[in-house]
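# Sequence and computational prediction follow.
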Amino acid sequence: MENGYDFIIIGGGSAGSVVAARLTEDPNIQVLLLEAGGRDRHPFYHLPAGFAKMTKGIGSWGWHTVPQKHMNDRVFRYTQAKVIGGGSAINAQIYTRGNARDYDEWRQLGCEGWGYDDVLPYYRKAEDNDTYDNRYHGKGGPLGVSKPCAPLPICEAYFEAAAKLGIPKNEDVTGETQDGVAYYQLTQKNARRSSAAMAYLAPNKDRSNLHVRTGANVHRIIVESGKATGVELVDGTRLTASAEVILSSGSIGSPRLLQLSGIGPAAELHDLGIDVVLDRPSVGANLQDHLDLYCICEVSGPHTYDRFAKPHLSVLAGLQYIFTRRGPVSSSLFETGGFWYADPEARSPDLQFHLGLGTGIESGVAAMPDGGVTLNSCYLRPRSRGTVRLRSSDPSDEPLIDPNYLQDPQDREMSIRGLRLTQEILAQEPLKPFIKAERLPGPDIKSDEDYFHFICEHSKTSHHPAGTCRMGIDDQAVVDPRLRFNGIDQLRVVDASIMPNVISSNTNAAAIMIGEKASDMIRQDHGSKT
C-alpha cells in the first residue's frame, strides 16, 4: 500500500484539475490526482475546432444510454471524457454560467453559501477574461475566457433574424442579464482551448507536491470504520490518503464509482454481488440533462464552415490558423447562440440556442452535402429525473445511464416550443440571402405528434448531466453544502453531480467554479494543514 498523500483526487476533469492545483499552492500538502483517461497530447484537444472530433470517439469512453422509454426506446450516444481535463478538454468551449436565480434557488433549498452572490467571486477568481473586468468578470485567473475570433456574416444575420421576433442582442449573457442572442464567450486563450488541465495543471506541473497519474482506473474507494482512507486501482494497487479522498469523476463517473465501492442502493448492489458499505439510494438518482433538438437548413452558398470539409480547403484552413490564428480551425463552431423563453411566464430564460456553423458537426447529426447551418435548442429546466446505475460489478462495464428524457409532459411541450422557435428564427428575412431551404424538420412536420416523433429520431444530449450526488440538508442528500459525503468521513464529492438542480446553461464553467469554491472549503475544514 502506497502512503504519503494527504489528498487523493479521483478524476482529473474540470473540477478535479482545479482542486489539485489550488491545494498544492501549499507546498506542505501532498496531492495525488488520478485520471483514468490519457494525456491531452493530440492536437485536436488544443485546436478550438477539434470539438467536432470529440463526440465521434476521440477522448470519449464510448458509452450510451439505456433505451429511453418516453422516446420510442431511442438509445443515445453519451459522450463522457476519457482524457486529462475531462469535459473541458473535449467540449465546445462555451463559457456560460446559468442564471443567477439558479443559484439562489440552491440556497433556498438549504444550500447556504451557494447563492449567486456567493459563487460569483469564484467565477471571477477563475477567469482571465480578454474583454471584461467588472463585477461579473475577472482578469488574471488561470482560465482563459475570450470572445470568438472567427465569426461569420451569417452570425450577424442570425442576430437580425432574432430581433424580428423581439429577441434582443445581448453583449454579455454571463453579465447582468441572460436574456437575448449573443456571441458566447469561450474557454480559449490566444485562439487555443483553455481546458482545466491546460489552465490549472500544466502551469504547475513542476510542483514537487503535485502528483498526476493518467491511465489510473480506480476500482473502489476504501472505507474503514466509516472513514475513506484511500483507493484501490483495478490492478489491485492500494493508495492511502491521510486527510481526504475527493471524488471528481463527474455526474456519471462519481455515482458509478461510489456504487462500485458499495455505496448506493443496497438491494441493487447486493444483487450484483457487491459488498454493501453504506445503503444510500440517492447515489446515482436525480440525473438531469438537457435534451438538444436541432433545425438544419441547407445554405445557398459558402456561408458556413462546411465548405472547408473538402481536403484542399481543409489544408488551407490549417495554414490560415498557423499563420493568423483565424479561420475555421480557430472556431468552436458553436460560438453563437443565446437564451430565450418557451414559457413566457418563466422566471428567467428557459431555452438555450447554439448556432452551428455547419452540419454533421456532432455524432448522429445529419450533414448537408452542399453545406448547411444548424440551430440547436434545449429546454433548460427539465422536470424529468433519471438514474446512473451499475450494469455489473465489473469496473470495465459501462454503466446504465438513464436520463429519462421527456418523462415529464412539460419537458416534451417546452422542447417542441423551442424547436418551433428555431424554425421561426431561421425563416426570417435577414437569413434569406444565406439559406436555400429548411431540411430538418422540414415542411412535413406539422402537428405536435409529428414533432415528437421527429425529436425521437433527431435529438441528442447537450452533454450537461448533473445532480447524481445531490447537495442538500435533508436525510437523502448525498453531500452536505460543504460537499462532504453524508455518512462517510473524509470523503467529499466535487463536480457537477452535486448540483441540486441543473443550471440553466452549459455546465462546464460551473464545474470549475465548484472546484474553486470546494478548494477554499477544504482549506478551511483542515485549518493550518492547507
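Happy to help now that I have it. Residues are numbered from 1 along each chain as shown.
# switch to C-alpha atoms for all contacts and neighbour counts from now on
Noted.
# burial measure for residue 134, as a count.
10 (other Cα atoms under 10 Å).
# Mind checking what secondary structure it has?
Classification of residue 134 using DSSP: H, G, I helix; E, B strand; the rest coil returns coil.
# contacting residues for it?
Counting by Cα atoms under 8 Å, 6 or more residues apart in numbering, residue 134 makes contact with nothing.
# Repeat that for the one 10 residues further on.
Residues in contact with residue 144, defined by Cα under 8 Å, 6+ apart, are 127-130, 186-189, 194, 199.
# Second structure follows, compare the two:
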Amino acid sequence: MKSPDYIIVGAGAAGCVLAARLTEDPGTQVLLLESGGSDRRLTIAMPAAIPFVYQNKALGWNEMAGPEPYLAGQMIDEKRGRVLGGSTSVNAMIFNRGNARDFDGWAAQGLSGWGWQDVLPYFRRMENFAEGASPTRGGDGPLKVARANAAHPLFEVYMRSGEQAGHARPADHNSGDQEGMHIAQCTIGNGRRWNAAQAFLRPALGRPNLALKTGVDVVRILFDGTRAAGVLLSDGTRLEASREVILAASNIGAAKLLLLSGVGPADELRALGIPVVLDQPHVGRNLENHPGVNLQYAARREDTLVSQLGLVGQARLGLEWLLFRRGLGASNFFEAGAFVKTHDGADYANLQLEFLPLARRVVNGKVTVFPGFQLWMDLSRPHSRGFLRLRSANPADAPQIVFNHLQHREDQLDMIRAVRLARELFAQPAWEGIRGAEVNPTADLQTDDDILGWIKSAVGTSYHPSGATRMAVRPQDGVVDVDCRVHGLEGLRVVGPGVMPRITTGNLSAPTYMIAEKISDVLRGRRAI
C-alpha cells in the first residue's frame, strides 16, 4: 500500500480491533505496523505458561519505572508486550470491564458518549461470553471470555472466607454489580490464550485492504504543517497515510512517539533538540497505574497447588494441554478475586484482590513457587500521579517513567487498610486447619508505620499504565478530544489506555478493547450502535 487511508501504529488490543473493524469496509485501506514479531509460540498460547512469557525479554520492552521518590528510590519492573497482540499476548488474561461508575465519572467530566450506558454496547459487541448473551453480555463477538474453572479447593475456601467476612458475591461482576467476591473471568478460549491477534486480527488478515508489517519500529510521526501525513521508520522508510495516523502503541508507546515527534511540553522538547510541532504540556503527564503488594501465608504442600507442580505434575500438565487443551495448562491460576472498599467512606470499590492457591517469589530473576497461598492487592483508583519524559531524542532509549506511587497520603492509608482487610479475610473460620504462618509481611508487623515500611519495600504494579495522553474536552486539560483526536492537530488520533481520563477499577485490556470498538464506529461514521 503506497498511501493507505489509515496507518495504525501498534498491533495490540486497540490496533487489532481498529484494523479488523475498519477493513470491514472494503473501500478502506489499512496498514498495521507492529514492532514485535509473531505471537505463534506455545508459551503464549498456553495460559499456564505466563511465568515463561514474563521472563522472555524478547517479548517485551524491558522498561523499568523509577527511581520512585516515595519508595526510597525503588525501581519497578514494567511489563509491556512487544509482539503481535501486544500486551494481550503476555498479560494474565484476566477480564474485568471496570466499574460502571468509572465510565459515568468520565461522562461527568463533560466527555459525552463515554458513560456506562454509552459504552456497554461496545463491551457486548466485542465479546463471546461462554455463558451466553444477555442484556449486559455479548454472545457472538470475536473475543472469547469464560469464567474460570477454579477447581482447586482453596478457591472455594477463599470465596467462603470472603462471605464470612461480610463481602457480597455478585452473580456477574462484569455486568455492573462489581463489588464483592468473584470467580475470575478470563480471555481463554478452547483452552488457549485468546489474545487480540487471535480474536480480531487473524480473521481479517485475508482481506486485500489490510496489510500487516511486523518487526518495524516507528520513530516519528511526519507532519505537513499541523496535519499528520505519515510515519518514519527506523530504517529511514517514510510511509504516508491519506486520511489518518492512529497511535495504538500502548500508553507508554503512544506518549513516547508523540514526544519524539515534537508534540509535548515545548521546553522539554527544545532542551533535547526536538523541533516543536505542538506545545502540549499534558503529553506524558497524568500517568496512573495500579500499585499493589502480595500478602503471603505458608501452608502444607498437600493443601496447595504446589503439590500438583512437581516434575510428574508438570509433565502431565504439558501433555494434557498439548493433546486436549485442558487441565492446569489451560488455567492462568488467577481464578478468584474481589473488588472491595478499603474503608466505609469510599464511594465504591477501590481495591482489587487476586488470589493464588500457591505462593511465589523471585529467585535470581526467576519466578519460583513454594507451599502456601497469596493475595495480590492493588489500589484500583489511586490518588498519586506520575509522568513520562524522554531521556534523549534517540528513539532507541527507553523513556523515564515515574509513577510517584504512594505520594498521596490517602494511598498510603489505603494500602495499610488493604493489609488489615486481607488479614481479616484469612482469619476467618474457613481457613482453620489450612492457614500457616504469615510469610509476608510477617505477623509481627502490626503498627501502621511498620506495615507502611514493609509496603514501601514490596510495592509492585499490575502493569496497568494509563492516562499519559488523557482525554479532555479542552486542550488545556488533556491531549485528545472525545473522539480521541489530538487537540490542535489534524489526521492524528491516539486510541488505547493512554486516553483514559481516570484509570478504571480493574484490568485494562477489556476497556482498551472497548475504546477501540467505539472509535472504529466514529471513524466509520457510525456514532452509536
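Great, that's in hand. Since we're looking at a predicted model, the values are computed, not measured.
# quick one: TM-score?
Overlay of the two chains. TM-score (TM-score structural alignment, normalised by the length of structure 2): 0.96; 525 aligned residues with a Cα RMSD of 1.8 Å.
# As CSV, the contacts of residue 144 of structure 1 with neighbour count, secondary structure and distance to residue 371 of structure 1 would be great.
What follows is the contacts of residue 144 of structure 1, written out as CSV (neighbours: other Cα atoms under 10 Å; DSSP: H, G, I helix; E, B strand; the rest coil; distance: Cα to Cα, whole Å):
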residue, neighbour count, secondary structure, distance to residue 371 of structure 1
127, 24, strand, 36
128, 23, strand, 35
129, 24, strand, 33
130, 18, coil, 32
186, 26, strand, 25
187, 32, coil, 27
188, 28, strand, 27
189, 18, strand, 29
194, 27, coil, 29
199, 25, helix, 35
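# cool, now which of those residues survive the switch to structure 2?
Mapping these onto structure 2 (both residues aligned by TM-score structural alignment, their matches' Cα atoms under 8 Å) leaves 127-130, 187-189, 194, 199 still in contact.
# now, among the residues you listed, which is nearest to residue 296 of structure 1?
residue 187 (26.0 Å; Cα to Cα).
# what do we get in structure 2 for the closest one?
With TM-score structural alignment defining the correspondence, residue 187 of structure 1 maps onto residue 187 in structure 2.
# and its match, what is it in contact with?
93-95, 143-146, 193-195.
# again, only this time at 10 Å
Shown in contact with residue 187 of structure 2 (Cα atoms under 10 Å, 6 or more residues apart in numbering): 47, 88, 92-96, 127-129, 143-148, 193-196, 199, 332, 509-510.
# Next step: those residues restricted to helices.
196, 509-510 (DSSP state H).
# So residue 167 of structure 2 lies in a strand, does it not?
No: read with three-state DSSP, residue 167 of structure 2 is coil and lies in no strand.
# distance of it from residue 437 of structure 2?
Taking Cα to Cα, to the nearest Å as the criterion, residue 167 of structure 2 is separated from residue 437 of structure 2 by 24 Å.
# quick one, strands of the stretch 201-350 of structure 2?
210-214, 218-224, 227-233, 238-240, 244-247, 263-264, 278-279, 291-298, 336-340 (DSSP state E, counting those that start in this stretch).
# Just the terminal-to-terminal distance for stretch 306-315 of structure 2.
Its first and final residues considered, stretch 306-315 of structure 2 spans 14 Å by Cα to Cα.
# Compare the strands of the stretch 201-350 of structure 2 and give me the one nearest residue 137 of structure 2.
Checked against Cα to Cα, the stretch from the strands of the stretch 201-350 of structure 2 lying closest is strand 336-340, at 19.5 Å.
# With structure 1 overlaid, report how far that closest one is off on average.
Strand 336-340 of structure 2, aligned to structure 1 and superposed, deviates on average by 0.7 Å (mean Cα distance after the TM-score superposition for structure 1).
# Can you tell me the element the residue lying closest to residue 204 of structure 2 once chain neighbours are set aside falls in?
Of all residues not flanking residue 204 of structure 2 in the chain, residue 20 sits nearest, at 5.5 Å (Cα to Cα, 6 or more residues apart in numbering). Per DSSP states H and E, residue 20 of structure 2 falls inside helix 13-22.
# Distance-wise, check the match of residue 187 of structure 1 relative to residue 386 of structure 2.
For residue 187 of structure 2, the distance to residue 386 of structure 2 - Cα to Cα - is 30 Å.
# Quick one, which of the strands of the stretch 201-350 of structure 2 gets closest to residue 155 of structure 2.
Nearest of the strands of the stretch 201-350 of structure 2 (Cα to Cα): strand 336-340, 6.4 Å.
# counting contacts, what elements does the closest one pack onto?
Under the contact criterion of 3 or more Cα pairs under 10 Å, 6 or more residues apart in numbering; DSSP states H and E, strand 336-340 of structure 2 touches helix 153-164, strand 180-183, strand 351-356, strand 372-379.
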